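# sequence unavailable; structure follows:
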C-alpha cells in the first residue's frame, strides 16, 4: 500500500490535504494525525470494518478498546447517558487531553468498544485533529499511531517509521504538546475513577469533584486480582527495544547507583543509554546520556519521554537506565508510562 504523507503548516493549513484525509476516513481508510497528546491512528468509529484495520495495522489486541475523538460537544448520539459530572468535566477540560468513559449507544460497534458497554470519548485541542474530524463528518476512533507496545509517537517521523505502507494517509504537524496519552476518567461509576493519568491531573480534576480518585492498580505491577480497571492498561506499552530499568530514591544515591550499574554493563561490553535530567546529566561520565529536561518542569519531561526512548532504539543500545520522578501532579502520568516501559523493573536506593 502506498502511504501519502503531507506535512502541514499550522499557520496556513492545507485545506485540500485535510479534506482528502477526511475522505479517506469517510471511505473506510486509515489516517495518522497529530493531537496534543500523541499522534493518533484514526478510522471511522462507526464503521466496524474500518476499525478492524486499526487493530491489524498496529498489531493491537482485540480486547483493547479505542477512544472516539469528536470535534464538538454533540455526543448524545454516541452515549445513552451523560452524567452531571461528565458535563462539568467537558465544560472545564474540553477540548483537551481528557477522555471520559460513558455508557455507549448502539451506534458504536463492538469492535470499537472491544465488546464493552462503555466507550471513551474525547475532544482534542489540536486544530489539525479537530479539522480532520470535521472533514471526515464522522467521529474518529484512534489509538496511538505506532506499532502496538512501542513508545507512542510524538513526532510525525515516528508514524512514518511504524506505519508507512500499512495505511493510506499520514498528516504531519508540530511535535505534540503534552507527549503522553490523555487522562481517562470513568464517569459510569460513583465517585468517578481515573483509569489512566495524563495531562489533566488528579489535582485539576478534584477542582470539579473532590471525590475523584485514581485506580490504585495503575502505578503497581499487575499481580493476581490486583489489575488496572482499564483493559488496555494490562498490556505491555511504551516499551523501547532494549530493556529499561528505573532507579528510584534519593537523587544523589540514584546517580551513584546508575553509575555503578552502567560500569558493570560496560565491563560486559554492553552499550548503555541513560535517561537523566538537566540537573544531573553532567554527573554521568559513561554511557550515552540524554536529558529529558529540567526536574523543575515535569511537563517538559513528559513531552520528551517517548522520543528519548525512541532515540535509544535508533542507537541500538543494549540497556537503558532511567532516573525516577516524584509521583505528584503530572509526575504521576510520567511515572505511570515510565514504569510500564520498564515492565516495572525498579531498583530502590
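Perfect, I can see it now. Computed from a prediction, not measured in an experiment: that's the story for all the values here. Numbers count the residues shown, from 1 in each chain.

# please make it C-alpha for all contacts and neighbour counts, starting now.
OK.

# in terms of secondary structure, what does whatever helix or strand residue 18 lives in contact?
Taking DSSP states H and E as the criterion, residue 18 maps to helix 15-26. Applying 3 or more C-alpha pairs under 8 Å, 6 or more residues apart in numbering; DSSP states H and E, we find helix 15-26 packed against strand 31-33, strand 40-44, helix 127-136, strand 169-172.

# tabulate those (TSV), appending distance to residue 347 and mean neighbour count.
Listed next are the helices and strands packed on helix 15-26 as TSV, based on distance: least, C-alpha to C-alpha, whole Å; neighbours: other C-alpha atoms under 10 Å:
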stretch	distance to residue 347	mean neighbour count
strand 31-33	37	28
strand 40-44	33	30
helix 127-136	39	22
strand 169-172	38	25
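
# go through those and name the closest to residue 107.
The closest of the helices and strands packed on helix 15-26 to residue 107 is strand 40-44. By C-alpha to C-alpha, the value is 11.9 Å.

# ok, structure two:
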C-alpha cells in the first residue's frame, strides 16, 4: 500500500471482505462505506492524520465538523458523560437510522480536525449492517462525511464514489444503492434552553421527533461561506453539479414555459422529473426520471439524477419541486442548495 497522500489503487470491497477494509481503517487509510442515506468517507476518528486526509481528499473546508459513526450507543458513552434527558428515547426510537445527534464531549476526546474547533461532536449509528460490522471490526469510531468531492452531489452508489475519489482512497465497501438518498437529520441536543434543534433536515422529520420527545425547534438560517457551521451540509450553496440547476414549481405548464425560455436562449436542457412530466412536457435534450410522482422516489434519486445529467452535454437542469412537508423538507433543502436557491414559478421570468 502506498503512503497516504500518494496516488493509490482504490479497491472495491465486497461484504465478504470487511475484515480487510477494517484493517486498512486501523492503519489510517480511508475507506468509503455504505449507509441507508448516502455513502460516507471513513477514517479512524481517533487518528488525526487520517482525518486530515479526509479534508484533503474531499477538498472540504476545515471549519466543517465531521459526523462520527458508531456501531452502538455504548461507543458514544466513551466520549460523552452528560447526556440530555431526551437521549434514551431518541436512541430507542431512531437508532440505528438516519438521525445524527450532537452532544457536548469530554475535553480532548477528539481532535479539532473532527470537531471543527467546537466543544461538540455529532454522532450517528447508520442503519446498514455492513458498516456496523466494519466499525466493530475496526474497533474505533469512524468519521464519515459524504464520499464525494466537497460541494458536489452526494454519492448514493459505490460507482459514484469511485468516479469522484478513485486513486485518492484505499477502498470502497460496496453494498449497492442507498435507500433514502439524502443525508441524515442532524439534531443539536446542546442548546442552552434544553430544546433540541434540527440543524439539517432528513428522513427523520420534526413531527416524528416531537412524537417521541416533545418540542423541537428548527434552525432555518442559511450559513454564509464565511460562517463556521455546527453541522455539515448547512452552507448556502451545496450538493451542486457543474451545470446550473433551476427548481420548477407549478407542474407541467411551468416546465413548458421554462423549456421555451431555455430554447429561445439557445440552451440545451436536462429534466429531473417524474415519468408523467417527462412524457408530457416538450421534448428536451436529456432526461432523468425518478419514476412515480412521490417525494420518496424523488429524494432517493435526487443526487444520482443530478450527477447523471451533469455528465451530459446540457446547459441547464430543470428539477421538479415538491411541497415542503414531511420528507419534502429534506428534499427541497438539498435541491435548493444544489440550485443556489433559484426557483421558477408560473410566469416568473418568462415574459
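Structure's in. What do you need? This one's a predicted model, so the numbers in the text were calculated from it and none came from an experiment.

# if we can go back for a sec, buried ones in the helix holding residue 18 of the first structure?
For helix 15-26 of the first structure, burial by neighbour count (16 or more other C-alpha atoms under 10 Å) applies to 17, 18, 19, 21, 22, 23, 24, 25, 26.

# so the last one sits right up against residue 45, yeah?
No. At 10.0 Å, residue 26 of the first structure does not count as touching residue 45 under the criterion of C-alpha atoms under 8 Å.

# shared neighbours of the two, anything?
Where contact means C-alpha atoms under 8 Å, 6 or more residues apart in numbering, the residues bridging residue 26 of the first structure and residue 45 through contact with each are residue 138.

# identify the residue of the second structure aligned to residue 191 of the first structure.
When the structures are aligned by TM-score structural alignment, the residue of the second structure matched to residue 191 of the first structure is residue 195.

# what's the distance between the equivalent of residue 165 of the first structure over in the second structure and residue 11 of the second structure?
The equivalent of residue 165 of the first structure in the second structure is residue 167 (alignment by TM-score structural alignment). Residue 167 of the second structure sits at a distance of 9 Å from residue 11 of the second structure (criterion: C-alpha to C-alpha, to the nearest Å).

# which stretches in the stretch 51-200 of the first structure count as strands?
Along the stretch 51-200 of the first structure, the stretches classed as strands by DSSP state E, counting those that start in this stretch are 67-69, 98-103, 118-122, 140-141, 169-172, 183-186, 193-196.

# want to throw these into TSV with distance to residue 147 of the first structure?
Conversion of those to TSV gives the following (distance: least, C-alpha to C-alpha, whole Å):
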stretch	distance to residue 147 of the first structure
strand 67-69	17
strand 98-103	22
strand 118-122	21
strand 140-141	16
strand 169-172	15
strand 183-186	21
strand 193-196	20
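
# can you say which of those strands is packed in most?
Counting by mean count of other C-alpha atoms under 10 Å, strand 140-141 has the highest mean neighbour count of the strands of the stretch 51-200 of the first structure, with a mean of 30.

# residue 306 of the first structure: which of the helices and strands packed on helix 15-26 of the first structure is closest?
The closest approach between residue 306 of the first structure and any of these, judged by C-alpha to C-alpha, belongs to strand 40-44 at 14.3 Å.
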